[in-house]
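> Sharing a sequence plus its predicted fold:
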Amino acid sequence: MKAGHPFRVLVLCTGNSARSQIGEALFAVRGATRFARTVEAESAGSHPASRVNPYAVETLAHHDIRWDGRTPKSIAEVEGRPFDLVITVCGNAREACPYFPGATAQVHWGLPDPADAATPDAAREAFARTYDALSERVDALLALPLEAMDAGQLSAAASRIHDTRPVPVF
């Protein structure tokens, strides 16, 4: 990883309205105060939704992260930009983008779609579990010595982070 510039993360999903938005928010907020090297985060989708899911905004607000006014982006909007790490958080995005040009390292953190919940109460619970799962993974990744890791080490460590933590069930 290049020293001196921010560590750049891209979180990919299908609609860029739920999981990837939460992931971007967590990296942006927690990575901005990282001691060794700050983190810049973006997110995008293979088939972006028309808006960020209101339950994602509500869940982030519950954790004092203001995320209203955001708009889902297409993968085409971030193509060609360099990223130190690209994370897919859904199987469809992984299939649509098995390799992201410009990514130094790539990993899959597959999580169920909280937007599939059938009722408002179930949706709030699903989004809360998704937030918790991503929060745990983001914290573990940001605790790594990112500055000293090459692409292979980063990919392996990011995969272990996902593989050793429970995937929420809803």
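Received it, and whenever you're ready, just let me know what you need.
> From here on, just use CA atoms for contacts and neighbour counts.
OK.
> From the centroid of this structure, which residue is nearest?
The chain has residue 23 as the residue nearest its centroid, 3.1 Å off, counting by Cα atoms, centre = their mean.
> Looks like that residue contacts residue 11 (just checking).
Yes: counting by Cα atoms under 8 Å, residue 23 does reach residue 11; the two are 6.5 Å apart.
> related to what we said a few turns ago, OK, contacts around the residue nearest to the centre of the chain?
The contact partners of residue 23, taken as Cα atoms under 8 Å, 6 or more residues apart in numbering, are 11, 43, 134-135, 138.
> got another, please set it beside the one above:
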Amino acid sequence: MKILFLCTANSCRSILCEALFNHLAPAAMRAYSAGSQPKGSVHPLSLQTLAQAGIATAGLYSKSSDEHAQLHPDLVITVCDKAAGEACPVFFGTAQKAHWGLADPSECQGSAEEITAAFTATLAQIKTRIDVFLALPYADLSAAQRQAELARIGSL
């Protein structure tokens, strides 16, 4: 199963999702990430937060969704905190789609500690969602059941 996480800049939220999913998921599942308007670099606090959680960061980089044109993902999950699809308009073929909105931790205002805490909290929220997703009997669910479960997970 291939999962593509999309957001706007591909420097925080989708990068955190890609790295954490690949850290937790079995080998038969693989996550990728991209942005509709990639910044071209991963936010340093994304990398720091992942490293502090013991999650590999090698190979992570900010990229456009165009780079995955031939990926043919099974599932596309937008993680923009705006309306689903608004800032992340690219969907891939017949892939199942879901929206797991996350606030952008790079937009947090405050002290260095508060900003770092926003990244840590975002990673924790992603972990909760991925843990629930990985516990699903995904292959045994109908398309409608999968969609309902994906929506439920997106509200956690």
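The structure has been received and is ready for your questions. Note that the structure is predicted; figures quoted are calculated from it, not measured.
> Overlap in contacts, residue 23 and residue 11 of the first structure.
Residues touching both residue 23 of the first structure and residue 11 by Cα under 8 Å, 6+ apart: residue 43.
> just the strands in the second structure please.
2-7, 30-35, 75-78, 96-99 (DSSP state E).
> Show me how far the third one is from its chain's centre.
Here strand 75-78 of the second structure shows a centroid-to-chain-centroid distance of 8 Å under the convention Cα atoms, centre = their mean, to the nearest Å.
> still on that earlier bit, residue in the second structure matching the residue nearest to the centre of the first structure?
Under the alignment (TM-score structural alignment), residue 23 of the first structure maps onto residue 17 of the second structure.
> Residue 67 of the second structure: which of the strands of the second structure is closest?
Evaluated over the strands of the second structure, closeness to residue 67 of the second structure peaks at strand 30-35, with 7.9 Å, by Cα to Cα.
> ok, average deviation of the closest one from the first structure?
Here the mean offset of strand 30-35 of the second structure against the first structure after fitting is 0.3 Å, by mean Cα distance after the TM-score superposition for the first structure.
> angle of that strand against strand 2-7?
Here strand 30-35 of the second structure points in a direction 30 degrees away from that of strand 2-7 (axes from the mean of the first three to the mean of the last three Cα atoms, to 10 degrees).
> counterpart of strand 30-35 of the second structure in the first structure, which residues?
Alignment of strand 30-35 of the second structure against the first structure: residues 40-45, by TM-score structural alignment.
> can you list the residues that contact the matching stretch?
The set of residues external to stretch 40-45 of the first structure that reach it, using Cα under 8 Å, 6+ apart, is 6-16, 20-21, 23-25, 27-28, 31-32, 72-75, 77-78, 93.
> Check stretch 100-116 of the second structure too.
12-13, 43, 45, 49, 77-82, 84, 118-119, 122, 151, 153-155.
> Quick one: buried ones out of the residues you listed?
Buried members of the contacts of stretch 100-116 of the second structure, scored by 16 or more other Cα atoms under 10 Å, are 12-13, 43, 45, 49, 77-82, 84, 118-119, 122, 153-154.
> Which ones among the residues you listed lie within helices?
13, 45, 49, 118-119, 122, 153-154 (DSSP state H).
> Pull the most distant pair out of those residues.
So, these by Cα to Cα: farthest apart are 45 and 153, at 25.1 Å.
> Tabulate the contacts of residue 23 of the first structure (CSV), appending neighbour count and distance to residue 119 of the first structure.
Below are the contacts of residue 23 of the first structure laid out as CSV (neighbours: other Cα atoms under 10 Å; distance: Cα to Cα, whole Å):
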residue, neighbour count, distance to residue 119 of the first structure
11, 28, 26
43, 27, 26
134, 24, 22
135, 18, 24
138, 20, 28
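> Quick check: nearest residue in space to the counterpart of residue 71 of the second structure in the first structure, chain neighbours excluded?
Using TM-score structural alignment, the partner of residue 71 of the second structure in the first structure is residue 81. Spatially, and ignoring its direct neighbours in sequence, residue 81 of the first structure is nearest to residue 102 (6.0 Å; Cα to Cα, 6 or more residues apart in numbering).
> Settle this for me: that neighbour is touching residue 86, isn't it.
No: the criterion here is Cα under 8 Å, and residue 102 of the first structure misses it with residue 86 at 9.2 Å.
> Who has more neighbours out of these two?
Neighbours were counted for residue 102 of the first structure and for residue 86 using other Cα atoms under 10 Å; residue 86 has more, 26 against 15.
> quick one: the residue nearest to residue 81 of the first structure and residue 110 of the first structure, what's the gap?
Residue 102 of the first structure is 21 Å from residue 110 of the first structure, where distance means Cα to Cα, to the nearest Å.
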